[in-house]
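Novice: Build me a model from this:
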Amino acid sequence: MKKLLLLLTFLTTVFSFAQDAIILSQENANEKGISPIWPKCEKSRQSPSQCFDQKLRTHIIQKFEYPDEALDEGLSGTVTIEFIINKKGKVEVLEVTGGHRYLQLAAIKIIRAIPKMKPGLWGEKPIAIAYTVPITFRKPQ
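Specialist: As a prediction, this is how the structure comes out:
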């Protein structure tokens, strides 16, 4: 009986900790309709995920700056940046790949400038949603 009680206690603890670390991908969040809500998307006629995607594209275009160092060295390339909108609605950069370091830093700056928003919800609980975005830097002609 003690072994059974110990096993149940262990399993309950494992499951309660596991639920705190749930991170859904953008695709899964969109399927389940639990995307984070970008500021001013509550009043949009689009779905929250469509509005989020549109606002993210617009944000990247508006915040895009080609780094001077990259221009001087003639650097170009695509930087892929993985980030989450955490349970508090804030951006956290997880991984950055591709491109030169100068381009990576510029991409991080763009993503970190994403405004705080309402987090995605799993039932009544806030949940982190992961996104992967490629940002292409082409040398101006």
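Novice: Please make it C-alpha for all contacts and neighbour counts, starting now.
Specialist: Will do.
Novice: what's the span of stretch 66-76 from first residue to last?
Specialist: The stretch stretch 66-76 measures 9 Å between its terminal residues, going by CA to CA, to the nearest Å.
Novice: likewise stretch 105-120?
Specialist: From the first residue to the last, stretch 105-120 extends over 27 Å; the measure is CA to CA.
Novice: Same question for stretch 39-49.
Specialist: This stretch, stretch 39-49, spans 12 Å end to end (CA to CA).
Novice: how far is that stretch from where the chain is centred?
Specialist: When distances are taken as CA atoms, centre = their mean, to the nearest Å, stretch 39-49 is centred 17 Å away from the chain's centroid.
Novice: need the helices for this structure, in chain order.
Specialist: 2-20, 26-32, 48-63, 68-73, 101-112 (DSSP state H).
Novice: In the second one, which residues are buried?
Specialist: Going by neighbour count (16 or more other CA atoms under 10 Å), the buried part of helix 26-32 is Q26, A29, N30.
Novice: likewise the fourth one?
Specialist: Of the residues in helix 68-73, those buried by neighbour count under the rule 16+ other CA under 10 Å are A70.
Novice: Same check on stretch 113-122?
Specialist: Here stretch 113-122 shows I114, K116, M117, K118, P119, G120, L121, W122 as buried, counting by 16+ other CA under 10 Å.
Novice: next up, for comparison:
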Amino acid sequence: MKKILFILLFVVANVFGQNTTEVVIARDYTTDSEPEEIPITIVEEVPLFEECKTLPKINHRDCFQEMMSKFIQKNFYYPEEAQENKIQGRVFIRFVIEKDGSIEIVNVRGPHKILEDAARNMFKKLPKLIPGTQRGKPVRVSYTVPITFRLE
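Specialist: Down below sits the predicted model:
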């Protein structure tokens, strides 16, 4: 019994005898630094195609998506070489809509270079857009689009 009491006393003394120091690292989040780019899913005002600007703000996101789909359908091109070699798959193209509305292609990933080049060439034809805004100022907005090349 004395051994158990001694061990219990020893454990309690060790627990309460520990010196705890709390280190707090403060960050100043009040700076006006803005992020490099804002994903389209969280930007306050999405970039717009010219055809969308007359619509109410509540419809801007839907209009952007619809116009992007129409653009892809209109400009889609499946390279003959890829068809002949039965190359198919999904290409992800990531681009940034700049503060001036121009497009910068950032990254293209796909199963084959032929399909990547086809997607890149398609998005080089994307017209200049009305830039997205955050807190009333134009910002760079990132957007990723999957393009599926499938043989039927």
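Novice: okay, the helices of the first structure, which one's buried deepest?
Specialist: helix 101-112 (a mean of 18; mean count of other CA atoms under 10 Å).
Novice: can you list the residues that contact that one?
Specialist: 59-60, 63-67, 69-70, 76-77, 79, 81, 91-93, 96-98, 135, 137 (CA atoms under 8 Å, 6 or more residues apart in numbering).
Novice: Under the alignment, what does K3 of the second structure map to in the first structure?
Specialist: Taking TM-score structural alignment, K3 of the second structure has no aligned residue in the first structure.
Novice: what does G89 of the second structure give?
Specialist: Looking across to the first structure (by TM-score structural alignment), G89 of the second structure lines up with G77.
Novice: In this structure its match contacts A70, no?
Specialist: No: here G77 of the first structure does not reach A70: they are 10.3 Å apart, not a contact under CA atoms under 8 Å.
Novice: Show the buried residues in the contacts of helix 101-112 of the first structure.
Specialist: When burial is judged by neighbour count using 16+ other CA under 10 Å, the buried members of the contacts of helix 101-112 of the first structure are 59-60, 64, 66-67, 70, 76, 79, 81, 91-93, 96, 135, 137.
Novice: Name the nearest residue to the spatially most central residue of the first structure, sequence neighbours excluded.
Specialist: The centroid of the first structure falls nearest to I84 when counting by CA atoms, centre = their mean (3.0 Å). Counting by CA to CA, 6 or more residues apart in numbering, I84 of the first structure lies nearest to A130, which is 4.2 Å off, once chain neighbours are set aside.
Novice: And for whichever residue in the second structure pairs up with the one you found, the neighbour number?
Specialist: A130 of the first structure maps onto S142 in the second structure when the alignment is built from TM-score structural alignment. A total of 22 residues lie near S142 of the second structure under the criterion other CA atoms under 10 Å.
Novice: Next one: S142 of the second structure relative to K124 of the second structure, how far apart?
Specialist: Counting by CA to CA, the separation of S142 of the second structure from K124 of the second structure is 15 Å.
Novice: again with Y143 of the second structure
Specialist: Separation of Y143 of the second structure from K124 of the second structure (CA to CA): 14 Å.
Novice: now P56 of the second structure
Specialist: 29 Å.
Novice: try R90 of the second structure
Specialist: 18 Å.
Novice: All good on my end, thank you.
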